[in-house]
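Participant: Have a look at this prediction, sequence included:
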Amino acid sequence: MNHEVIDGIPVLWAPAPGPLEAALVFGCGARDETFRTLGVTHLVEHLAMSTLPRLHHDHNASVDLTVTEFTCSGRPEQVVEYLAGVCAALGDLPLDRIDQEAGVLAAEGGRAADPQTAELLSHRYGVQGLGLASYSGPGADRITVEAVRDAAARHFHAGNAVLVLTGPPPEGLRLPLPAGTRPDRSTAQPVLLDTPSWREEDVPGPGLALHGDVNDFALFLAVKVLVHRLRETARHRHGLSYDVSEGAALAGRSSGERVIGLDAREGQEQRVTELLWEEALRLAREGVTEEELAEEREGLREIWTDPRAVVHELSHAAAALLFGEEYQDVAARTAALAAVTPEQARQAVADALRTALLVVPCDVEAALVQPDGSPLPRHRCVAHTELPSDGQVFRPGLADRLRFSAARRARLVVTGTGVWAREPDGALHHVPFDEVVAVEVRGPGRVVFGRDTCFVPVLPDLFAGLGPAVRAIDAAVPAELVYHASALRPAD
């Protein structure tokens, strides 16, 4: 791998077969946003790409949780022109196109992570950083011009960029980005939940998050073994699942999540959930064999040494540079894998299960036990069983209470410190005012979103006489956190 610097931007390149490929990588993604500005990085990317002329070579751009990439392949002069155009656009975004590109984003409807990973990250981190993965936010049409300008200035500059190429930099290559300082990534995002639990969400199958050092090769290999066992069990043996996936999410230097997700045949979600948990417990209890580790090592070696993996390897090195991680080349990673023993792999999973989170599809009852035999607890928004007695109480309208017995239990309580709600089934929700991440205005009503993933609908079709509640919320929540419901999607 070769290192150069062009216009203050590190350039990493290595030869690879085929046309010249390039990726301009920025160290920013959805985790760098807030609930109120969610989608702004994607909007910046769209605005920049909208300025380019019609091109007849491969090119694209993408945003995930941690990075934004502008990619292309073609003849050297095409790559030079594309990168110059992207850099020029990022320095002078066409802000008059925000409305059009907001509509395009609404049509695209993309998310920064798959459903299981997204929900697990929100479960772990709350509605901030990585935890924003499961949210669509206020909507692209509610992102302000000021937010776009701020995101571009903070993240899309030379100090937060790395260029990777599958060949030497072509003649005339310029990267005219404004100067800037790379964001400090030395501190890991704090977790909101570090005890084992499970929760229901709208996901296609169960998912498991193991918190720990994402650079720990013992945990890495153990998860690979677990994925293979689940594929053999859930798919090949029982025919209950098609796909078993795994991935990682970085919350800071080394710290983060290893995630496993499965889909499930309709009606078999409960059994697939049980298989996932049982196999994880079995691995932590009985361990892995040297043969299993050898198989995974060989598979990884094949992937890493494939000539088609050059771009991936360069992007891996770029991310390490952007986030202050130590880059290990293929030889170093292969040696680290070879040093992992079966006991180290078993212990890594056993340690990670102490903070394991499980997400399951709706209507699945995860009656599971932890390694010590105690029940795996279900996560609930509020541990309390009673509403506070010192607030204003709101109930459903009289007609609803007469027609529906369940409505008689529903309550909304507004105190000087926050809002509470009790659902007809008895579940409690609470958002303290000092933990509000956003308030959505829906006509005369409000929806209050809290940092810990709880939200409280304060809506006239649920509760009567809400004027005092709405006034209390509006007085307590900073105006910059309030927005009107998006015109680009129906209320849900």
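Facilitator: Looks like it came in fine. Numbers count the residues shown, from 1 in each chain.

Participant: Could you use CA atoms for every contact and neighbour count after this?
Facilitator: Noted.

Participant: Tell me how many other residues crowd the spatially closest residue to residue 412 that is not a sequence neighbour.
Facilitator: Leaving aside its chain neighbours, residue 412 sits nearest to residue 421 (4.5 Å; criterion: Cα to Cα, 6 or more residues apart in numbering). Using other Cα atoms under 10 Å, residue 421 has 24 neighbouring residues.

Participant: just residue 93 next, same as before
Facilitator: Close neighbours of residue 93, defined as other Cα under 10 Å, add up to 22.

Participant: quick one, what contacts it?
Facilitator: By Cα atoms under 8 Å, 6 or more residues apart in numbering, residue 93 lies in contact with 44, 47-48.

Participant: switch to 10 Å and redo it
Facilitator: By Cα atoms under 10 Å, 6 or more residues apart in numbering, the residues touching residue 93 are 44-51, 86, 148-149, 152.

Participant: Next up, a structure to set beside the first:
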Amino acid sequence: MVTRTEVDGVPTLVAPTVGPPRAGLVFRVGQADETLARRGITHLVEHLALHPIGGSAYHHNGNTGLTTTTFYAQGEPDDLVDFFTRLCGSLAALDTGRLAMERDVLRTEEHGRGSGPTRDLPLWRYGSRGYGLVSYPEWGLHALTADDLLAWVAAHFTRENAVLWVAGDGVPAGLRLDLPSGHRQPVPAPTSALPATPAFFAGGPSTATDTVVPESAAAIVYAHLLQRRLYKALRLDTGLSYTTAVEYAERGDGNAVIAAYVDALDEKQDAVLGGVIDVLAALRAAPAQPADLAVAVSGAVRDAGGVDAAAGLLPTQSFRLLTGRPLGDVDTEVAALGEVTAEAAHAVAQEAHKAALLMAPPRGAAWAGYAPAPTTSETRIRGRDHARTSGDGPHLHVGDDGVSVVGTDDEAATVRYAECTVMLAHPDGRRVLIGHDGMVVVADPAVYAALNVEAIDRRVPPEVVVRMPGQPSASPAPGSVAAARRWLSRRRLGPGWLRLAALGLLTAVVGGAALTYTIGMIVGFADARVIGLIGGWLIAGWFGRSFLRAWSARRGESSA
């Protein structure tokens, strides 16, 4: 049973728990509220706020999500009192002197985190704003100032923009939330980079999909049906995949996102894509059979219920309270799930297809009725024409209202200055501009003849400029057109890949030397050791060349 109260003007939800006492302070601000040029500001505030509490005996943490930021603690009642007292004090006097240090911590965290299998879906659906920002690196960290952080805290980390939840016997005695007054922030309005749906984009060897549907018990049951069907078809029946995963997540505006992912070997990717499309088609072709529906409903009820269900639901209830949606309770939600009919789940399947976005292997999914998501721009800038210094490849057009890269086939990638979400200004003069729709244009003086980047700099709004430190970060090859929206999914190789490459190179040298030395001994060469040494390095050279070619393809640096 969830009870509602208030602590220092902050709405508070309390539920009993069978576990240790825990509590979370949830603010209605997250990654989707940022701009690409200041991406990472909420995450940086979270880190700076928690730093003074580091080393405490009790467990505590923070999380910056898509539309919320949560500070969490678990321990005895006195521990919870201590945590929230120190947290509010830290937010009131944010230690901006640690800005540079925590910026490096976050860059290290991002480098080690990599990207999830569905990371690029938001970029293709929403573009480079709002909910699409989660697909991008935290470039804004480079541009943030202490004043930026303090203004962000003042606007978003306020009592009117917060909800406290407590899992335990009640609000601990003495718990205070000394927060400034402010305003409740609405969730961001969704943007769109898709002219038509259902749509697809070529993203890699695995298959992933997401869709947006109204929140409902039927949508939750449909997600369970989809998970069950994918697992049976692609894991049990055919053995084409190892992992099948489906997630249902409320977006905060009355809609929910249902995302699914299925992994595949390179040689099985087309078969897996076909299997996923077949499962989706079957779900919308006819209502589920009673036995199938019963298993899906049972799974949904099991997830929603349980001995500690009321406490487990508190984060979701807090999010709903922050976004002005009905709270409900465990019994009501379980009852609603139990009443879902096959026809209701079938209606969700049909609605889900209308808004579907599919990440497909290179083959694509046009054959299944999915429209290709745009990889080029419909318009191009008329302005000064810059040819490549090499003489071959696309040209760069720099005009008064934007820039375009135009290929020999007349395809273009265009970013207008008024619709530029970020311009990365590298020390070597290279400029990377990204538009609202996610299109990317690279203007590099080393590649384009007589290019004066100052003509671009003075026209780009200063608030979207990020001056990048040190060496240029990974970016698409200048002049890339069709791949302009794809390069973010070609991540730089992480330490694991590099260690694997080094091990492979060492193995190639030693193994190649041993093999050619043995052959030299058998044939009877006078100095088989020399033959072995030469052979080892030749084989290593072949391995290194193959690795570099694969790395280049992974980074998306081949020109379109």
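Facilitator: Happy to help now that I have it. On a predicted model such as this, the values are computed, not experimentally measured, just so you know.

Participant: I'd assumed residue 458 was in contact with the residue nearest to residue 412 of structure 1.
Facilitator: Yes: at 8.9 Å, residue 421 of structure 1 and residue 458 qualify as touching, with contact defined as Cα atoms under 10 Å.

Participant: which residues are common contacts for the two?
Facilitator: The contact sets of residue 421 of structure 1 and residue 458 overlap at 394, 412-414 (Cα under 10 Å, 6+ apart).

Participant: Using JSON lines, lay out those residues together with distance to residue 112 of structure 1 and neighbour count.
Facilitator: Formatted as JSON lines, those follow (distance: Cα to Cα, whole Å; neighbours: other Cα atoms under 10 Å):
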{"residue": "394", "distance to residue 112 of structure 1": "37", "neighbour count": "20"}
{"residue": "412", "distance to residue 112 of structure 1": "33", "neighbour count": "27"}
{"residue": "413", "distance to residue 112 of structure 1": "35", "neighbour count": "21"}
{"residue": "414", "distance to residue 112 of structure 1": "34", "neighbour count": "23"}
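
Participant: Which of those fall within strands?
Facilitator: Judged by DSSP state E, the subset of these located in strands is 394, 412-414.

Participant: top helix in structure 1 by residue count?
Facilitator: Assignment by DSSP state H gives helix 269-286 as the longest helix of structure 1.

Participant: For residue 166 of structure 1, state which of the contacts of residue 93 of structure 1 is nearest.
Facilitator: For those, the closest approach to residue 166 of structure 1 (Cα to Cα) belongs to residue 86, at 18.7 Å.

Participant: Quick one: list the elements packing against the helix or strand where the closest one lies.
Facilitator: Taking DSSP states H and E as the definition, residue 86 of structure 1 sits inside helix 76-91. Other elements packing on helix 76-91 of structure 1 under the criterion 3 or more Cα pairs under 10 Å, 6 or more residues apart in numbering; DSSP states H and E are strand 20-26, helix 40-50, strand 68-74, helix 145-155.

Participant: what's the mean distance for that helix versus structure 2?
Facilitator: Taken over the aligned residues, the distance from helix 76-91 of structure 1 to structure 2 averages 0.9 Å (mean Cα distance after the TM-score superposition for structure 1).

Participant: ok, then the element right after that helix?
Facilitator: helix 98-108.

Participant: Out of all residues in structure 1, which is the farthest from the middle?
Facilitator: Of all residues in structure 1, residue 402 has its C-alpha farthest from the mean position, at 43.2 Å, by Cα atoms, centre = their mean.

Participant: Spit out the contact partners of that residue.
Facilitator: The contact partners of residue 402 of structure 1, by Cα under 10 Å, 6+ apart, come to 396, 408.

Participant: How much space separates it from residue 409 of structure 1?
Facilitator: To residue 409 of structure 1, residue 402 of structure 1 is 12 Å away according to Cα to Cα, to the nearest Å.

Participant: what do you get for residue 315 of structure 1?
Facilitator: 54 Å.

Participant: on that earlier part again, surely the residue farthest from the centre of structure 1 forms part of a helix?
Facilitator: Yes: according to DSSP: H, G, I helix; E, B strand; the rest coil, residue 402 of structure 1 belongs to a helix.

Participant: Helices along structure 1, start to end?
Facilitator: 40-50, 76-91, 98-108, 115-125, 145-155, 217-230, 269-286, 290-305, 310-322, 330-338, 342-352, 398-403, 467-476.

Participant: of these, which approaches residue 430 of structure 1 most closely?
Facilitator: In terms of Cα to Cα, the element of these nearest to residue 430 of structure 1 is helix 467-476, at 13.3 Å.

Participant: Tell me how far the closest one lies from the chain's centre.
Facilitator: Its chain's C-alpha centre and that of helix 467-476 of structure 1 lie 32 Å apart, by Cα atoms, centre = their mean, to the nearest Å.

Participant: deepest of the helices of structure 1, which one?
Facilitator: helix 115-125 (a mean of 26; mean count of other Cα atoms under 10 Å).

Participant: packing partners for it?
Facilitator: Other elements packing on helix 115-125 of structure 1 under the criterion 3+ Cα pairs under 10 Å, 6+ apart are strand 197-201, strand 207-213, strand 244-250, strand 255-262, strand 357-361.

Participant: wait, what's in contact with the most centrally placed residue in structure 1?
Facilitator: Computing the C-alpha centroid of structure 1 and ranking residues by Cα atoms, centre = their mean puts residue 133 first, at 3.1 Å. Taking Cα under 10 Å, 6+ apart as the criterion, residue 133 of structure 1 is in contact with 30-31, 38, 64-65, 111-115, 117-122, 126-127.
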